[in-house]
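[1] The following comprises the amino acid sequence and a computationally predicted model.
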Amino acid sequence: MKNYFQKILALFTGNDYPGSTRQEFYKWLVDEEHVSEKDEALQTLWEEGYKSGTAPNLHQSYELLRRNAGIPSVREKRRIRPIHIWQIAAAVFFIVAAL
C-alpha cells in the first residue's frame, strides 16, 4: 500500500488540477484513514525534495524553488516616472541658479 500513496502524492504534486480536485485531495490527505502510510509517503516526498538541493540564503532558496517548480522569471522593467523628470529638472534649475 505504501507505494500506492507515494504514487498518489507524486501525481498530485507533479500536476496542476482544478480547485475542486485539489479540495478533494486535501480532504483525503487529512482523513484519519491510513495516516501512517500517508505520513511515510509525505516523508519520502520531502526527502526527495531535500536531495534536489539547498540554498545558503533566502534569495537563492527562492530561485531554487522557482527553477524546480518551473516558474519563469520575469524581468522588471525600469522606467522613469514623470515625477522623477520634474525632480531632476528642478535640481538642475537650482544648480544653474546657484552658479
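    Ah, there it is.

[2] can we go C-alpha only for contacts and neighbour counts from here?
    OK.

[3] ok, Lys38 - how many residues close by?
    If you count neighbours by other Cα atoms under 10 Å, Lys38 ends up with 23.

[4] residue contacts, it?
    Lys38 makes contacts with Lys2, Phe5, Gln6, Leu29, as judged by Cα atoms under 8 Å, 6 or more residues apart in numbering.

[5] and the last one, what does it touch?
    The contact partners of Leu29, by Cα under 8 Å, 6+ apart, come to Lys38.

[6] also this one, for the comparison:
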Amino acid sequence: MTRGRAAVLLGDAALLPRLLDDAALARLRSAVDLRPGVLTPATVRGALDDVDVLLTGWGAPPLDAALLDTAPGCGSSCTPPAPSSGSSPPRCGSAGCA
C-alpha cells in the first residue's frame, strides 16, 4: 500500500507548534509522508501537485478553485481547531480537498 503525501498550509510557519505538538507530528508522520516544512500563502502556489492530504490552519488561503487546481491529487483537507476551542475534533473534508 502506498502512503499518502500530506502538507501543512498555514498563514505563518511559526504557528505550527501552536497547532501540532511534537507528539501529534510524530503520529502524523507515522501515517503519511509529510512534506518538510510549512507552506504559506507566499509558497503554496505550485507546491501541491503531489499532495493527497492538506492540513490547513490560521491564515491559510481559502481552498478556492484556483488553489485546488494546483492540487490535482488532493482528496481531503483537515483544519485543527484553535487551541482555545477546547477538545473539538478537527474539521475535515474529502472529495476535492474541500
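    Nice, thanks for sending it over. Everything numeric in this text was worked out from a predicted model, so none of it was measured.

[7] Work out the TM-score between the chains.
    Overlay of the two chains. TM-score (TM-score structural alignment, normalised by the length of the second structure): 0.21; 36 aligned residues with a Cα RMSD of 4.0 Å.

[8] Can you flag which of the contacts of Lys38 of the first structure belong to helices?
    Mapping the contacts of Lys38 of the first structure onto helices (DSSP state H) picks out Lys2, Phe5, Gln6, Leu29.

[9] so can I have a markdown table of those residues showing distance to Ala90 of the first structure?
    Below are those laid out as a markdown table (distance: Cα to Cα, whole Å):
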| residue | distance to Ala90 of the first structure |
| --- | --- |
| Lys2 | 71 |
| Phe5 | 67 |
| Gln6 | 65 |
| Leu29 | 62 |
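
[10] Of the residues you listed - the most surrounded one?
    Neighbour tally across these (other Cα under 10 Å): the maximum, 20 neighbours, falls on Gln6.

[11] what about Leu28 of the second structure, neighbour count?
    Neighbours of Leu28 of the second structure under the rule other Cα under 10 Å: 14.

[12] Name the secondary structure element that contains it.
    Leu28 of the second structure belongs to helix 22-31 when elements are defined using DSSP states H and E.

[13] buried residues in that helix?
    Residues of helix 22-31 of the second structure classed as buried by neighbour count (16 or more other Cα atoms under 10 Å): none.

[14] any idea which helix or strand comes after that helix?
    Moving toward the C-terminus from helix 22-31 of the second structure, the next helix or strand (DSSP H and E) is strand 33-34.

[15] Mind giving me the packing neighbours of that next one?
    strand 5-9 (3 or more Cα pairs under 8 Å, 6 or more residues apart in numbering; DSSP states H and E).

[16] Show me which of the contacts of Lys38 of the first structure is closest to Val92 of the first structure.
    Using Cα to Cα, the shortest approach to Val92 of the first structure within these belongs to Leu29, at 64.2 Å.
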